[in-house]
Structure formats: structure tokens, C-alpha cells
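Novice: any chance you could fold what I've pasted below:
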Amino acid sequence: MPSPPVPSRATPRPTTLRDVAEAAGVSIKTVSNVVNDHPHVRPEMREKVKAFIAQLDYRPNGIGRQLRQGRTGLVALALPDVTSPYYGELASTLVDAARGRGLTLLVEQTDGDLDREREVATGFPVRLVDGLIFAPQTLPVEEFQQRRDTTPAVLVGEYGEGSGVDRVTIDSVDLGDSAVRHLLEIGRRTIAFVGDKDPGTSRPPVVAQRVEGYRRALRRARLTFDPELLQPLAEWTRQDGFLGTTALLTARPDVDAIFAANDLVAFGALHALRRLGLRVPQDVAVLGVDDVEQAQYSAPTLTSIALDRSEMAEMSLRLLSDRLAGFDGPERLLTVTGHLVVRESTGG
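Specialist: Sure thing, here's the model as predicted:
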């Protein structure tokens, strides 16, 4: 005779306010008052209810309580690409800094896509958050000006002039100037910028500012600007840096230094130069931007303009915290400057 089936065990449900109230012999309102630390509860009643809360392992719905209080403790962080070393390191730094302020970051990746950046700017998919830290790449500033979402926002990066919201920006004109000045100081004269945009397309602010810094350093040195030394790239990746550098050196074998738009482009440039049989820095010096961790371990190690991501995180969260605390003044601008870290790729 077959054995009777063993009845399935129902998954235990979470303990509710009603469960605690019934066990303690009090009203649901009394339990709620204890959970929310209301002052008008007798001490002996408070201790009795707390004992049953512990015994039944009741866990209040923190999100629900925060929503009733008008705060969730959640902040959205929208970045183009969290797999990028720069943005990944920035996200990690922001997560740690936010935790220190009692905030939790929800990360959204936009891929620099216009429609996804529009969704973030209009409040989707970042609803139910107290604030937004956003690094747009393609969204027209005019659209951000017209956003209806009232969630306090801070823009990070070169984007956003005239947006009407708080910004933490990077002085990329000075950054480009510093990069080229260093290459000039080590005796280079035919310096290329690898990372421009295709002619005929408008340069994003980050590109336009770095090119302006590049040209400013050349003017100071009384060197003629040669537009052929601006190598356009589709994206700032290792692969694009490799392909762009190969094309550049094929057309201009006289290049003796490369100012790469970022470290990823610089890593691609180093690989291209090795494939072309050129020595770094003896034949061509290479300098990048961001000073990501890999810059210390590439071969040769990479000279880079370092950006203080801890400072950027603290600035962003300070601006956002002020807004969450009720500050309603005009938009504010904080600027991060870079500093040169010299390594083997420029002779350091």
C-alpha cells in the first residue's frame, strides 16, 4: 500500500503588525506607535510590545515608513557605462560616500543613449528616489531645462552648462592645457589629440574643452595648430584608440606624442604603437586622462591626468544633501581640477 503523500509545508509569511498586536493583547495602533517611536506610549506598554516584536521577529517595512515620512533614503545614480574603469571607480566611490550619509545608491546604466537619458531626466526609471546624480552624454541641455520631474538633481561632468541645476564639473580646458604643456616640456613638438569627433559633427562639451586646452597650450608655445593632428574616434575605448592611433601614425609618421582623450584610448594607443614597432616614450610619448588603476600596471606604465573621484563624490552628495534639507537657492557649480601623474609613457 503506497504511503500517504507528505503534505507540503507552506512558506512562512512575514510577521505583521496584527500578529504582534494579537500576541500582546493590544491594538494595532499601539504597536504602530511603538514601532514609529511615538512619545505617547506608557514605558511599561512600550517594553511589553517590544518584547513581542523581538519574540515574533517582526521587521517593520522601512520603505513604507520612509515613504510616509516623505523620504526613501534612495538616490539614483545614472552613468553611461558602469563597466568603464572611470565610471566604475566613480560609482564605487559614490556608493561608499552615500553610505556614510545614510543613503543607498541605485545605479542605472544609460549607455549614453539619448532615449534612456531622457527617461532618467523625466523621472523614469528612477521614481521613488529622493535625488538623482546624473552624468549625461547626449541629452540636449534644453530638454533638461524643461524637465517636469521635481526630484533634486546634480549633474556630474562637463555637460550641463545652462541646465539650471547643480553641477560638479571638470575643468577640461585646463586639463587639456596641462597635458599638452607636459608633452611640450619633455621636448615633443608634433603632438596629436586622439579622441576628437568626426568633422562636421558638433563636439560634446568634454571633447570641445579638451581640444580648446590643447590649442591653448600650443598658442602659448607659439606652435601652429594643425587640424590633421586631431584624430577622430567613434568612441573612447581601447579598440577605437588602437584603430585611431594606427590610422594616425600611418598618415602622420612624424607624430612624436599622443594626448589621448582618456586612459582607455591611451591603452589602445600603446598597443598600436607596439604593433607598429615604435618605442614608448623614445619614439612617441603617450599621455591619458582619468588615472584609472590599470594606468599603474600597463607596459609601460601610463602618464595620466588624475581626477579626484573622492572629491567629486563628496561635492555631488553635499549639493544633493543641501537640496534634500530644503535649500532652494539658485543652481551651484563646483569644479574639480586634475593633476598630472608622470609615469614611464612620457619618460617618468
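
Novice: going forward, measure contacts between C-alpha atoms and count neighbours the same way
Specialist: Will do.

Novice: can you pull out the strands in the protein?
Specialist: 74-79, 104-109, 131-134, 153-156, 166-170, 191-196, 230-232, 257-260, 285-290, 303-306, 333-336, 339-341 (DSSP state E).

Novice: what sits up against the third one?
Specialist: For strand 131-134, the external contacting residues (C-alpha atoms under 8 Å, 6 or more residues apart in numbering) are 74-79, 126, 151-156, 316, 320, 324.

Novice: cool, and the fourth one?
Specialist: Outside strand 153-156, the residues within contact range by C-alpha under 8 Å, 6+ apart are 131-136, 165-169, 312, 316, 319-320.

Novice: one more pass at 10 Å, please.
Specialist: Residues outside strand 153-156 that contact it (C-alpha atoms under 10 Å, 6 or more residues apart in numbering): 75-79, 121, 130-136, 160-161, 163, 165-170, 312-313, 315-320, 323-324, 331-335.

Novice: would you point out the most distant pair within the contacts of strand 131-134?
Specialist: 79 and 324 (21.2 Å; C-alpha to C-alpha).

Novice: of the contacts of strand 153-156, just the buried ones, ChimeraX syntax please.
Specialist: To isolate the buried members of the contacts of strand 153-156 in ChimeraX, using 16 or more other C-alpha atoms under 10 Å:
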select :75,76,77,78,79,121,130,131,132,133,134,135,136,160,163,165,166,167,168,169,170,312,313,315,316,317,319,320,323,324
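
Novice: with adjacent residues omitted, what lies nearest to residue 16?
Specialist: residue 58 (6.7 Å; C-alpha to C-alpha, 6 or more residues apart in numbering).

Novice: ok, now which ones touch that neighbour?
Specialist: Applying C-alpha under 10 Å, 6+ apart, the residues near residue 58 are 14-17, 19-20, 35, 50, 52.

Novice: top of those residues by neighbour count?
Specialist: residue 20 (25 neighbours; other C-alpha atoms under 10 Å).

Novice: helices of this structure, start to end?
Specialist: Taking DSSP state H as the test, the helices found in the chain are 17-24, 28-35, 43-55, 62-68, 85-100, 114-121, 141-145, 172-185, 205-220, 238-251, 263-275, 309-324.

Novice: list the buried residues in the fifth one.
Specialist: Counting neighbours by 16+ other C-alpha under 10 Å, one finds that the buried residues in helix 85-100 are 85-87, 89-95, 97-98.

Novice: for the third one, same thing?
Specialist: Residues of helix 43-55 classed as buried: 46, 49-50, 52-53 (neighbour count, 16+ other C-alpha under 10 Å).

Novice: what would the residues you listed look like in JSON lines with distance to residue 65?
Specialist: JSON lines is the format used below for the buried residues of helix 43-55 (distance: C-alpha to C-alpha, whole Å):
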{"residue": "46", "distance to residue 65": "19"}
{"residue": "49", "distance to residue 65": "18"}
{"residue": "50", "distance to residue 65": "18"}
{"residue": "52", "distance to residue 65": "20"}
{"residue": "53", "distance to residue 65": "17"}
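
Novice: another sequence for comparison is provided below:
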Amino acid sequence: MGRSVTMRTVAEVAGVSAKTVSNVINGTGSFSPETEHRVRAAVEELGYQINPFARGLRSRRTGTIGLVLPNVHQPFNAELAEQVIRASETGGLKVVVETTRGSADRERTALSTSYQELVDGIIYLPHALTPEEYLSLPVTQPTVILGERAAGAAGRILDHVEISDEQGAHAAVAHLLAQGRRRIAAICQQGEPRAGSRRLHGYRRALAESGVSYDDSLVIGVADPDLWSSGAGAVTRLLRTRVRFDALFCQTDVVAIGALSVLERSGVAVPDDVALAGFDDIEAARFTSPPLTTVDPQRESIARMAVELLRSRMDLPDFRELPGRSESAGFALRVRGSSTP
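Specialist: Below you'll find the model as predicted:
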């Protein structure tokens, strides 16, 4: 049996010291291009496998970031994770996805302790914790928050990529109003500080700007906007009230598609009887019948900005050197057949 290939073996073949091999592999110290070429040629010739965990222990860097999400059964979260992985790969980073399952304790643990020796930074999509709760936690490594930047974040060393929840919902409802709809229902998860509440603010603002009175009977709350069944159940309850509505705005595309299935079975024509709009622009939205009008929160931009913010802070000798920064990914309204005849 041949001997195992070690860093010292590579050094012998390349004619350099083991320290020089370590410098080339880890990008530390100084060495000539010729030396680097000899070391890398020896690595390839011998099939030497670099142990990223051992390298991480020496350099105190793992080359890995953590992505903390509520779940991955919601298509938006899964598609966002894919974009974060792609954006990270271009910078030579790996991604570990942690799902918190809507648990405040799991979110708190992911932010404060569990990742300390596993990842170099965290991208976090809040769900259970309020801004006051996650802002009260000690910031022990580079962290990017996805979503609205809380007022209390000023002076903190947390970076934010803002998702245009209120602005996007406002645009979707303004579009429905422009189609001549005036009895616009909404299905949202209510209660601060969740995205549903911010999107409901956008809904109410669009109504007010058009002189349409807010009607509480048209707003149906859901406990979990990440489930298809939530949309189906909510629109079933809405239909049973027999309140008249000619349009429906849903917090997520998942809720909208669940609602669409019930409307069709109930003989309500979309968009002739009820115009329908969602939020998230998941891939499935383009394949419903009719295709779903929705707000595109620019997942690719969210992921790219988050990774860039995280990487720039991770590259500092002390990540606390920079003050907290905030960027907005913007949004686009995707008008499709569910809202226009």
C-alpha cells in the first residue's frame, strides 16, 4: 500500500518547505509565481486533498457562510437559497442552510452560538424574533439581515438588505385599482413586525390614495402564509361570509395559488369576476391558469447584495470596523393574466 499523501509529501515533490506549501494553499505569506506553480503541480500530481476543516482551524476561517431561513418548503425561501448559493460560489464560499421552523429559540441559537466555529458569517431572514429581540443579541460575527431595517438598528454593526414589502404590495394593489376594482380583499398574516403586516400597510396606503375606504371585513388573516392550504382555507372563509369582492391581494404567491384553486372550484372566474395578485414571483406563478400577477422582490439582487455585504465585512481584520450598512433590492410588478382580462 502506498504512503498517504501529506503536505510534507507535496513539499518533497515540489522541492520546497512544508511551510511554503501551506502558504500557497492558504494564500498566506509570500512566494514567487514559479514556486506557486511547482506546489500546485505537485498537489495535482499527487492528488493531495486539502482538508477545509483543518485549514479553518489554523486560519480561523472556514470559507463557509450560514443562511438562516424559517423553512425551505416555501418556494420563495428555496429559490432564495439557490440564489445565495450561486452568489457565494462565485466568491469561493460554501453555504450551510439552517431552517428554524418558525421557532424563536432556534433563531436565537443560530444567531448567537451554534455557528460560531462552523461559519464565517450569517445571512438571516427573520421570522419569529422581533427586531427588538434579535437586535438585543450580541453580534459575534458578520451578519446580514434580510427585510426591513428596524429603527433600533442605527449604530449597530448589522448589515441589511431591505425587501420592498410595503412598496411592492402598494404597487400590486394600485394595479388592481387601476383595473377598476374597488372591493379589494386581502389575505395576510397580521401583527407586527412580520412581512404580512408591512404588506398590509402597502395595501391600505394604496386604497387611501385612491379614495377607497378600508373595510375590515375584506381582510382575512392567516397563521402561516408559507402553506398552500392557508390560501385555500382563507378564501373559503371569505366566500362563506358572502361579502362582495372583485379583487384579491395575497401576501404570498403560495397563498394566492391556494386561493386560486378554491375560486375556480367555486365557479368564481379569475380575472373576470375576481382579479388576483400575489407576492414573491415564485416559479410556479408563471404556470398557473391564468398565470399569476405578482410582485417580484428581486431574489437574485437580494442574494448578491447580501453575499457582497457579508464578504466585505468578513475580509476585514476586525468585522466591527464598519458601521451597519443598508441596501434595497427594489421590486418589479409582474402583470399577468390573473389580473387583466
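
Novice: superposed, what's their TM-score?
Specialist: Put the two chains on top of each other and the TM-score (TM-score structural alignment, normalised by the length of the second structure) is 0.87; 329 aligned residues with a C-alpha RMSD of 2.7 Å.

Novice: from the contacts of residue 58 of the first structure, pick the one nearest residue 231 of the first structure.
Specialist: residue 14 (60.6 Å).

Novice: show me the contacts for the residue nearest the centre of the second structure.
Specialist: Centroid-nearest residue in the second structure, with C-alpha atoms, centre = their mean: residue 80, separated by 4.9 Å. By C-alpha under 10 Å, 6+ apart, residue 80 of the second structure lies in contact with 67, 69, 72, 86, 282, 298-303.

Novice: start and end of stretch 110-127 of the second structure, how far apart?
Specialist: 13 Å (C-alpha to C-alpha, to the nearest Å).

Novice: distance between that stretch and the chain's centre?
Specialist: For stretch 110-127 of the second structure, the distance from its own C-alpha centre to the chain's C-alpha centre is 14 Å (C-alpha atoms, centre = their mean, to the nearest Å).

Novice: just checking, residue 293 of the second structure touches residue 284?
Specialist: No: using C-alpha atoms under 10 Å, residue 293 of the second structure makes no contact with residue 284, being 11.5 Å away.

Novice: need the overlap of contacts for the two.
Specialist: residue 253.

Novice: just to revisit the earlier point, and of the contacts of strand 131-134 of the first structure, the nearest to residue 278 of the first structure?
Specialist: Looking across the contacts of strand 131-134 of the first structure and measuring by C-alpha to C-alpha, the closest to residue 278 of the first structure is residue 79, at 35.9 Å.

Novice: please name the nearest non-neighbouring residue to residue 309 of the first structure.
Specialist: Nearest residue to residue 309 of the first structure, sequence neighbours excluded (C-alpha to C-alpha, 6+ apart): residue 90, at 5.6 Å.

Novice: quick one: map the one you found onto the second structure.
Specialist: Aligned counterpart of residue 90 of the first structure in the second structure: residue 80 (TM-score structural alignment).

Novice: and if you look at residue 181 of the first structure?
Specialist: By TM-score structural alignment, residue 181 of the first structure lines up with residue 174.

Novice: measure that match to residue 11 of the second structure for me?
Specialist: Taking C-alpha to C-alpha, one finds residue 174 of the second structure at 67 Å from residue 11 of the second structure.

Novice: also residue 322 of the second structure?
Specialist: For residue 322 of the second structure, the distance to residue 11 of the second structure - C-alpha to C-alpha - is 39 Å.

Novice: more neighbours, these two?
Specialist: Set residue 322 of the second structure next to residue 11 and count neighbours by other C-alpha under 10 Å: residue 11 wins out with 20 against 14.

Novice: tell me who's in contact with residue 124 of the first structure.
Specialist: Residue 124 of the first structure neighbours (C-alpha under 10 Å, 6+ apart): 116-118, 149.

Novice: now which of these would you call buried?
Specialist: 116-118.

Novice: returning to what we had before: how close does the residue nearest to residue 16 of the first structure get to residue 73 of the first structure?
Specialist: 21 Å.

Novice: likewise residue 56 of the first structure?
Specialist: 27 Å.

Novice: how about the contacts made by the match of residue 181 of the first structure?
Specialist: 168, 181, 202-203, 205-207, 209-210.

Novice: and for residue 336 of the first structure?
Specialist: 157, 168-172, 307-309, 311-312, 315.

Novice: that one pairs with which position in the second structure?
Specialist: Counting by TM-score structural alignment, residue 336 of the first structure corresponds to residue 329 in the second structure.

Novice: residue in the first structure matching residue 204 of the second structure?
Specialist: Superposed on the first structure with TM-score structural alignment, residue 204 of the second structure falls opposite residue 215.

Novice: what sits closest to that match if chain neighbours are left out?
Specialist: residue 225 is the one closest to residue 215 of the first structure (C-alpha to C-alpha, 6+ apart), at 6.7 Å.

Novice: quick one, what contacts that neighbour?
Specialist: 190-191, 214-216, 218-219.

Novice: out of those residues, who's the most crowded?
Specialist: In terms of neighbours by other C-alpha under 10 Å, the contacts of residue 225 of the first structure top out with residue 214 at 27 neighbours.

Novice: what distance do you get for it to residue 226 of the first structure?
Specialist: Residue 214 of the first structure sits 11 Å away from residue 226 of the first structure, going by C-alpha to C-alpha.

Novice: need the residues touching each of those two.
Specialist: 191-192.

Novice: counterpart of residue 214 of the second structure over in the first structure?
Specialist: Checking TM-score structural alignment: residue 214 of the second structure goes with residue 225.

Novice: tell me the one of the buried residues of helix 85-100 of the first structure nearest residue 270 of the first structure?
Specialist: residue 85 (17.3 Å).

Novice: isn't that closest one up against residue 289?
Specialist: No: using C-alpha under 10 Å, residue 85 of the first structure is not in contact with residue 289, being 11.7 Å away.

Novice: what sits in contact with each of these two?
Specialist: With C-alpha under 10 Å, 6+ apart as the test, residue 85 of the first structure and residue 289 both reach 263-264.

Novice: wait, what's in contact with residue 178 of the second structure?
Specialist: Counting by C-alpha under 10 Å, 6+ apart, residue 178 of the second structure has contacts 172, 210.

Novice: any idea how far residue 209 of the second structure is from it?
Specialist: For residue 178 of the second structure relative to residue 209 of the second structure (C-alpha to C-alpha), the value is 12 Å.

Novice: counterpart of residue 195 of the second structure in the first structure?
Specialist: Residue 195 of the second structure maps onto residue 206 in the first structure, by TM-score structural alignment.

Novice: once you drop chain neighbours, what's closest to its match?
Specialist: Using C-alpha to C-alpha, 6+ apart, the closest residue to residue 206 of the first structure is residue 158 (5.4 Å).
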